[in-house]
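Student: okay, sequence plus prediction incoming.
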Amino acid sequence: MRDKTMYVKRSYSDKIFDSVNVAVMIFLLIIFVWPLWFVVIASVSNPNEVWNGNVLLVPKDFTLMAYEELMKYKMIWTGYRNTIFYTVVGTFVNLVMTICAAYPLSRKDFMPRNFFMFLFMLTMYFSGGLIPTYLVVNKVGLVNSPWAMIIPGACSIYNVIITRTYFINSIPSTLQDAAELDGANSFQYLMQVVLPLSKPIIAVIALYYAVGHWNDFYTALIYINKQEYMPLQSFLRDILMSNKMTLNDMQGLDAAAAEARMRLAQTLKYSVIIVSTVPVLCIYPFIQKYFVKGVMIGSVKG
């Protein structure tokens, strides 16, 4: 005979509360998921159907016309190559700089840590401005160089603070004493003890940096003029701008051709969104377990 204590009688108010929660969650799910789903189905639907508002839940008149038009731009592959380079190399440089800054600031035996922390935080509220920054980047020869996408933003103070907090709250000081008894120096302790225990925060910070590099077009807009160094986002922006109809463009086309181009440009926007976001979405599942742990830093202590 089963233990009756395993069954908890739920009151009528509890059932109402659960029903309302489920309804609210479903409503929020629709609000957040449907726009993403619409972008996907609109990118593979006939431009005429999208223009007329007939695409709501499923693709209409399936076609890859927008992607075929997008692939006509050969420089898009150059943009992919550059963006992958900026994302991989830039994220590596960011992680090295962030860890090298956060680890000393987390050490209690590093006496000037409060002074340097004050200087670091000061830069979060005050900066030199765009023109002085450009002059510095130009003076050191980074303009029209791929390193202009990496070096000026090599370290985020916000991420340094997060990483420092993790080191302080999640790495027991007794581990350092044990490592020193075994003859480990500070560098060995960092590489062999601290970093292996810091996979959650490293994964979270890497994701922040990688997404920032992948979506960055503003830096290229300021420092890069050569096409061979432009990131993917810059090329996608140019594609959208070149397909935008103006009065001058319409002068050489008849009404039917101009309307067809306008409809294709509308659908092309959705294919551009898919091309630029799918690679990042494919990376997230592999670091999801670390991301969940990392975002809970400081929420539970014990």
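Tutor: All right, it came through fine.

Student: going by C-alpha atoms from here, please, whenever you check contacts or count neighbours.
Tutor: Noted.

Student: which residue is nearest the centroid of this protein?
Tutor: Among the residues of the chain, residue 211 comes closest to the average C-alpha position under Cα atoms, centre = their mean, at 2.2 Å.

Student: go ahead and confirm it touches residue 278.
Tutor: No: if you go by Cα atoms under 8 Å, residue 211 and residue 278 don't touch, sitting 11.7 Å apart.

Student: contact partners for the residue nearest to the centre of the chain?
Tutor: 87, 280 (Cα atoms under 8 Å, 6 or more residues apart in numbering).

Student: what of residue 156?
Tutor: Counting by Cα under 8 Å, 6+ apart, residue 156 has contacts 94, 98.

Student: and the gap between it and residue 120?
Tutor: As for residue 156, its distance to residue 120 is 10 Å (criterion: Cα to Cα, to the nearest Å).

Student: check residue 208 too.
Tutor: 19 Å.

Student: swap in residue 148?
Tutor: Applying Cα to Cα, the value for residue 148 to residue 120 is 22 Å.

Student: then residue 228?
Tutor: Counting by Cα to Cα - residue 228 and residue 120 are separated by 35 Å.

Student: comparison target, given below:
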Amino acid sequence: MRIRHSRGERTFDIVNVLLMLLACAAIILPVLHVAAGSLSSTNALIHMRVKLWPVEWNFDNYKLVINNSIFWRSFRNTLFVVIVGTAINMLLTILTAYPLSKRGFRGRKLFLLLIVFTIIFQAPIVPVYIIVKSFLLINTLWALIIPAALNAFNLLICMTFFRSLPEEMFEAARVDGMDEMRILWKIAVPLSLPIMVTLILFYAVGNWNNYYLALLYVTKPALKTMQLYLYTMIAQFSMNETDGAAAAIAERSADISPQGLQMATVLVATIPILLVYPFIQKHFVKGALIGSIKE
């Protein structure tokens, strides 16, 4: 039986579809323009003939990016921050969220109040910088990991998911002689796979795009991450500096433009995240929905 919708419901659906199409276009069109520019010739870019499709195909930009040792060094630094940082993020989140999910945990309300306080009121930049400097973390990759080791919002999501698990199952495990750590890693975490994948994605993307902390704590060229490398390249080209590494790379070929090299670098730096997301999309959507529901 076909369900009839009122005029108001049909209008609401049409407006929603149009808004979603506009949102998708606002996201996809700039990406297509960057991809087209990275594959277009210098002449086409200079004369602004590139829109959403490459003009006079040119792969020299990608050849230079792939053969650039500075790019791969920053890529390795970012990969280290993502892998190690995400592992520490998840470990601290799980170990903190599990006890806070138990209503009988002594001091639970105080800890939750302190966590919510950090969401509302963020620490100023200068005191945080002084603390990081006092621990001798300046110009180390650990300065990009330790200050952002635990995200309060992700912690609350994980805690909410743990609370949704049946307490009777944990009681049965305790009767069988399992301690809390074994219950956490043998029962709670495996049953929380959707929310775990969601949080891993949140943390990994955040660490991959971590530009602010890198700009604040890292000055050595050998420790620059991918986002800081992109910023340096764009800033050098924008100021027409020919003595920088990025400008030197562009001068190796007559058919290389600063804009094309920037676009190619941005796309290569974005590909890893784009390749990972489709494989975890199912768990991501499920975890985001379940983790956002409060009892």
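Tutor: Alright, I've got the coordinates. Quick caveat: nothing in here was measured; it's all calculated off a predicted structure.

Student: can you calculate the TM-score here?
Tutor: Once superposed, chain against chain, the TM-score is 0.85 (TM-score structural alignment, normalised by the length of structure 2); 286 aligned residues with a Cα RMSD of 3.0 Å.

Student: re earlier: comparing residue 148 and residue 120 of structure 1, which residue is more hemmed in?
Tutor: residue 148 (21 against 17; other Cα atoms under 10 Å).

Student: ok, and the closest non-adjacent residue to the more buried one?
Tutor: In this structure, residue 148 of structure 1 finds its nearest non-sequential neighbour in residue 142, 5.1 Å apart by Cα to Cα, 6 or more residues apart in numbering.

Student: the one you found maps to what in structure 2?
Tutor: Taking TM-score structural alignment, residue 142 of structure 1 has residue 137 as its aligned residue in structure 2.

Student: what's the burial count for that match?
Tutor: Neighbour tally, residue 137 of structure 2, other Cα under 10 Å: 18.

Student: and residue 167 of structure 1, by the same measure?
Tutor: 24.

Student: with residue 106 of structure 1 instead?
Tutor: 20.

Student: my understanding was that it contacts residue 162; is that so?
Tutor: No: Residue 106 of structure 1 is beyond contact range of residue 162, at 10.8 Å (criterion: Cα under 8 Å).

Student: what's residue 236 of structure 2 aligned with over in structure 1?
Tutor: Matched by TM-score structural alignment, residue 236 of structure 2 corresponds to residue 242 in structure 1.

Student: please report how far its match lies from residue 70 of structure 1.
Tutor: 12 Å.

Student: give me the element residue 78 of structure 2 is part of.
Tutor: helix 69-100 (DSSP states H and E).

Student: so where is that helix in structure 1?
Tutor: On structure 1, the counterpart of helix 69-100 of structure 2 by TM-score structural alignment is residues 74-105.

Student: going by neighbour count, which residues of that stretch are buried?
Tutor: For stretch 74-105 of structure 1, burial by neighbour count (16 or more other Cα atoms under 10 Å) applies to 75-76, 78-88, 90-95, 98-99, 101-105.

Student: check stretch 56-69 of structure 1 too.
Tutor: For stretch 56-69 of structure 1, by 16+ other Cα under 10 Å, it's 59, 60, 65, 66, 67.

Student: one more: stretch 28-46 of structure 2?
Tutor: 31, 33, 34, 35, 36, 37, 38, 39, 40, 41, 42, 45.

Student: got the contact list for the second one?
Tutor: Applying Cα under 8 Å, 6+ apart to residue 33 of structure 2 gives the contacts 50, 51, 52, 53.

Student: and if you look at the fourth one?
Tutor: Shown in contact with residue 35 of structure 2 (Cα under 8 Å, 6+ apart): 52, 54, 263, 264, 267.

Student: closest to residue 194 of structure 2 among those residues?
Tutor: In terms of Cα to Cα, no member of these lies closer to residue 194 of structure 2 than residue 267, at 28.6 Å.

Student: chain center to the helix or strand hosting that closest one: distance?
Tutor: According to DSSP H and E, residue 267 of structure 2 maps onto helix 258-291. A distance of 8 Å separates the centroid of the chain from that of helix 258-291 of structure 2, by Cα atoms, centre = their mean, to the nearest Å.

Student: again with stretch 58-65 of structure 1
Tutor: 29 Å.

Student: that stretch maps to which residues in structure 2?
Tutor: Counting by TM-score structural alignment, stretch 58-65 of structure 1 corresponds to residues 53-60.

Student: contact partners of that stretch?
Tutor: Here stretch 53-60 of structure 2 has contacts from 32-33, 35-41, 44, 49, 253, 255-256, using Cα under 8 Å, 6+ apart.

Student: what's the most distant pair in the residues you listed?
Tutor: Most distant of these, by Cα to Cα, are 32 and 253, 24.5 Å apart.

Student: give me the neighbour count for the nearest residue to residue 293 of structure 2 once chain neighbours are set aside.
Tutor: Take residue 293 of structure 2 and drop its neighbours on the chain: the residue closest to it by Cα to Cα, 6+ apart is residue 160, 7.3 Å away. By other Cα under 10 Å, the residues close to residue 160 of structure 2 number 22.

Student: what's the counterpart of residue 160 of structure 2 in structure 1?
Tutor: So residue 160 of structure 2 corresponds to residue 165, using TM-score structural alignment.

Student: so its match, which of the three states?
Tutor: Secondary structure, DSSP: H, G, I helix; E, B strand; the rest coil: residue 165 of structure 1 is helix.

Student: check contacts around it.
Tutor: Residue 165 of structure 1 neighbours (Cα under 8 Å, 6+ apart): 106, 297, 298.

Student: same check on residue 249 of structure 2?
Tutor: Taking Cα under 8 Å, 6+ apart as the definition, contacts of residue 249 of structure 2 comprise 64, 68.

Student: what strand or helix carries it?
Tutor: Per DSSP H and E: residue 249 of structure 2 is located in helix 245-250.
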